[in-house]
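Chemist: predicted model follows, preceded by the sequence.
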Amino acid sequence: MRAVLVSSPGDIDALEVVDHPAPEAGEGEVLVDVRAAGVNRADLLQRQGLYDPPPGATPVPGLECSGVVSALGPGVEGVAVGDEAVCLLSGGGYAEQVAVPVGQLAPVPAGVDLVEAAGLMEVAATVWSNVFMTARLSEGETLLVHGGGSGIGTMAIQVAKARGARVVVTVGSPEKAAFCRQLGADLTIDYKEQDYVEVLKGEKIRPDVILDIIGGKYLPGNVAALATGGRLVVIGMQGGAKGELNLGQLLTKRASVTATSLRARPLEEKAEIVAGVVEHVWPLVEAGTVRPIIDRTVPLADVREAHRVLEESSHTGKVLLTL
């Protein structure tokens, strides 16, 4: 089969489309013929040699895909050959076929195109597991999302608004700000022109939950901005791995800081997250309240272009590879 591999860690030239052995469905797995795969920042880190696959995972990048079930491994129930599905992966999405644990498989929401569906699972699973399962965002609370124009950001805006929260986002351009407001964001802050902590202070807004992809650089500001009882969830380190943590502020506010990753979680946890997405997010998608935000689709052969777009942060929503 055709698949993307990293010849050696480095820039986009390290990505190569090669002939690679096709996977087989093992115990509790299904084989999926991939129609499209989401491109995520974790893939860029893997290409650079900074985020290796978990032990036993394929070296082929790609943390999510959509496709058609083509074979069932031993012990699989509730799935049939020919089913259309979206998949949460530990790797392997940048290929014509991928083997997926059945618990990480979900039906394509009604009314969603199979290709566009490839942009749903990773962001929905990230938002559901972090904003709702971990941080317990409730109706009437305020959510601050850094990177509102990203795939995660656009999903977080929609789901949080649908569940009755107020949403504030940071963005990098007026165009992204306008788009986020169309999705339902109550306040947008241009981080290139404004200090988000000062803007929040001026608006008298104290976020109950902050979803942060920046990491160390934003740690002091995030803690300063949190409401009493606030919950900061860090899911990325685009701004570095180290930052100053003011424990006095954290204690005074009775606040918490949690750092999570999705890829390396045990199969049972991933299955629980996927089940939560299907129960709570898919009905919103099927009702049209939440939709996949697709910036562009790129053929698998042009995978380097897809990575270039993500590195430039010129996209809004998801970039997908099509097969």
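Modeler: Cool, got the structure.
Chemist: hey, let's count contacts and neighbours off CA atoms from now on
Modeler: Fine.
Chemist: so which residues of the stretch 101-250 of the chain form strands?
Modeler: In the stretch 101-250 of the chain, the segments counted as strands under DSSP state E, counting those that start in this stretch are 105-107, 142-146, 166-171, 187-190, 209-212, 231-234.
Chemist: including mean neighbour count, could the ones you listed go into CSV?
Modeler: Below are the strands of the stretch 101-250 of the chain laid out as CSV (neighbours: other Cα atoms under 10 Å):
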stretch, mean neighbour count
strand 105-107, 21
strand 142-146, 27
strand 166-171, 25
strand 187-190, 20
strand 209-212, 27
strand 231-234, 24
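Chemist: can I get these in a markdown table with distance to residue 220?
Modeler: Shown next, in a markdown table, are the strands of the stretch 101-250 of the chain (distance: least, Cα to Cα, whole Å):
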| stretch | distance to residue 220 |
| --- | --- |
| strand 105-107 | 38 |
| strand 142-146 | 14 |
| strand 166-171 | 16 |
| strand 187-190 | 18 |
| strand 209-212 | 12 |
| strand 231-234 | 11 |
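Chemist: put this next to the previous one:
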Amino acid sequence: MKAIVITSPGGPEVLQLQEVEDPQVGDDEVLIRVHATALNRADTLQRKGSYPPPKGASPYPGLECSGTVLSVGKNVSRWNIGDQVCALLCGGGYAEKVAVPVGQVLPVPPAISLTHAATFPEVACTVWSTIFIMSRLSQGETLLIHGGSSGIGTFAIQMAKYRGSRVFVTAGTEEKLAFCKTIGADVGINYKTQDFVARVKEETGGQGVDVILDCMGASYYQRNLDSLNFDGRLFIIGFQGGTTAQVDLRPLLAKRLTVQAAGLRNRSLENKAVIVNEVEKNVWPAIAEGKVKPVVYKSFPLSEAAEAHRLMESSQHIGKILLVP
């Protein structure tokens, strides 16, 4: 098969389309012919050498895909050859075929194209596990999403509105903020021209928000604590603003705050299967109802993976970027 190989750690130019061996399918795995895969920020980190795949995972980038089942392991009963599916991956999406643990395979959501189904597994599992399972965002609470126009951001806006929350977002352009409002964001904050702490306090009568989903890390840590309401929850899923910060811890105690962080890729197969099952039960109905829709900015052929990475790192996009083998 053909796959995108990272020839050495570096810039987008190190992504090369090459002939490689087909993946081996285990007893508890499904082999998928990839129809589409979506980029995630983690793919750019893997390309640079700072986010290696877990032991035993595919060496090729790509954390989600959609496609058609080619074969199934002997312990697999739910899926059959020819089924259209999408899947959460540990790696290997930038290829024509990928072997996936059966617990990470999902049906294509009703009324969604096979191509657009590739936009959902990683963001749905990330958003559901962080905002709803671990941070327990509930109806009537307020959520602040940093990077509201990203793939995760655009999905989180729609899902939080579906569940009855008031949604705040930050983004770096008025165009991105305007788009976020079209899909449900209540308050848009331009982080380049506005103090998001002051704006959050102004919009909440001085209280702050209940949950924050943060991709920045160190550079926003203190301001995030200052933006939370009593019993607020901060969930960190990225470190675009660095990993080391000096902070005043007093708000943690004074406001009974909770700070959590997690990724998906290095979780156990059992834990991922639990999340995927929860997503199918709780998120897929929202997609079926048309309340959560795919947001696709641009699609590239697999051979142009480097160009797709350049677009992602420019941060000009809104929503997801796809590769189609």
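Modeler: Sure thing, it's come through. Small disclaimer: the values here were computed from a predicted structure and weren't measured.
Chemist: can you give me the TM-score here?
Modeler: Here the superposed chains carry a TM-score of 0.99, computed using TM-score structural alignment, normalised by the length of the first structure; 323 aligned residues with a Cα RMSD of 0.7 Å.
Chemist: just so I know, which of the strands of the stretch 101-250 of the first structure lies nearest residue 323 of the first structure?
Modeler: strand 105-107 (19.1 Å; Cα to Cα).
Chemist: and the closest one, which stretch of the second structure?
Modeler: Per the alignment by TM-score structural alignment, strand 105-107 of the first structure matches residues 105-107 in the second structure.
Chemist: ok, and what's touching the matching stretch?
Modeler: If you take Cα atoms under 8 Å, 6 or more residues apart in numbering as the criterion, stretch 105-107 of the second structure is touched by 84, 85, 86, 87, 88, 276, 280.
Chemist: restricted to buried residues, select those residues in ChimeraX.
Modeler: Burial among those is assessed by 16 or more other Cα atoms under 10 Å; the matching ChimeraX selection reads:
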select :84,85,86,87,88,276,280
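Chemist: in helices only, show me the contacts of stretch 105-107 of the second structure.
Modeler: Of the positions in the contacts of stretch 105-107 of the second structure, 276, 280 sit in helices, assigned by DSSP state H.
Chemist: re earlier: how big is the offset of the match of strand 105-107 of the first structure relative to the first structure?
Modeler: Following the fit onto the first structure, the mean deviation recorded for stretch 105-107 of the second structure is 0.1 Å by mean Cα distance after the TM-score superposition for the first structure.
Chemist: can you redo the contacts of stretch 105-107 of the second structure as CSV with distance to residue 68 of the second structure?
Modeler: Formatted as CSV, the contacts of stretch 105-107 of the second structure follow (distance: Cα to Cα, whole Å):
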residue, distance to residue 68 of the second structure
84, 5
85, 6
86, 8
87, 11
88, 14
276, 18
280, 18
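Chemist: between the contacts of stretch 105-107 of the second structure, which is closest to residue 298 of the second structure?
Modeler: residue 86 (19.0 Å).
Chemist: hang on, isn't the closest one packed against residue 69?
Modeler: No: judged on Cα atoms under 8 Å, residue 86 of the second structure makes no contact with residue 69 at a distance of 9.6 Å.
Chemist: that older thread, which two among the contacts of stretch 105-107 of the second structure are spaced furthest apart?
Modeler: Using Cα to Cα, the contacts of stretch 105-107 of the second structure reach their maximum pairwise distance at 84 and 276, which is 16.5 Å.
Chemist: spatially central residue in the second structure, please.
Modeler: Geometric centre of the second structure, nearest residue: residue 123, 3.0 Å, by Cα atoms, centre = their mean.
Chemist: tell me, stretch 227-235 of the first structure lands on which residues of the second structure?
Modeler: Stretch 227-235 of the first structure corresponds to residues 229-237 in the second structure, going by TM-score structural alignment.
Chemist: which residues does that stretch contact?
Modeler: 130-131, 135, 207-217, 224-225, 228, 255-263.
Chemist: what about the nearest residue to the residue nearest to the centre of the second structure once chain neighbours are set aside, neighbour count?
Modeler: On the basis of Cα to Cα, 6 or more residues apart in numbering, the spatially nearest residue to residue 123 of the second structure that is not a chain neighbour turns out to be residue 152, at 5.1 Å. Burial measure for residue 152 of the second structure: 25 neighbouring residues, criterion other Cα atoms under 10 Å.
Chemist: same check, this time on residue 192 of the first structure
Modeler: Neighbours around residue 192 of the first structure, by other Cα under 10 Å: 11.
Chemist: could you check how far the residue lying farthest from the centre of the second structure is from residue 114 of the second structure?
Modeler: Distance from the C-alpha centroid of the second structure, by Cα atoms, centre = their mean, peaks at residue 254 (31.8 Å). Relative to residue 114 of the second structure, residue 254 of the second structure is positioned 49 Å away (Cα to Cα, to the nearest Å).
Chemist: please enumerate the helices of the second structure.
Modeler: Using DSSP H, helices in the second structure cover 41-48, 114-117, 121-127, 151-162, 174-182, 196-203, 218-227, 250-254, 269-282, 284-288, 305-314.
Chemist: columns distance to residue 22 of the second structure on top of these, output as a markdown table?
Modeler: A markdown table is the format used below for the helices of the second structure (distance: least, Cα to Cα, whole Å):
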| stretch | distance to residue 22 of the second structure |
| --- | --- |
| helix 41-48 | 21 |
| helix 114-117 | 22 |
| helix 121-127 | 23 |
| helix 151-162 | 29 |
| helix 174-182 | 40 |
| helix 196-203 | 48 |
| helix 218-227 | 41 |
| helix 250-254 | 50 |
| helix 269-282 | 22 |
| helix 284-288 | 31 |
| helix 305-314 | 20 |
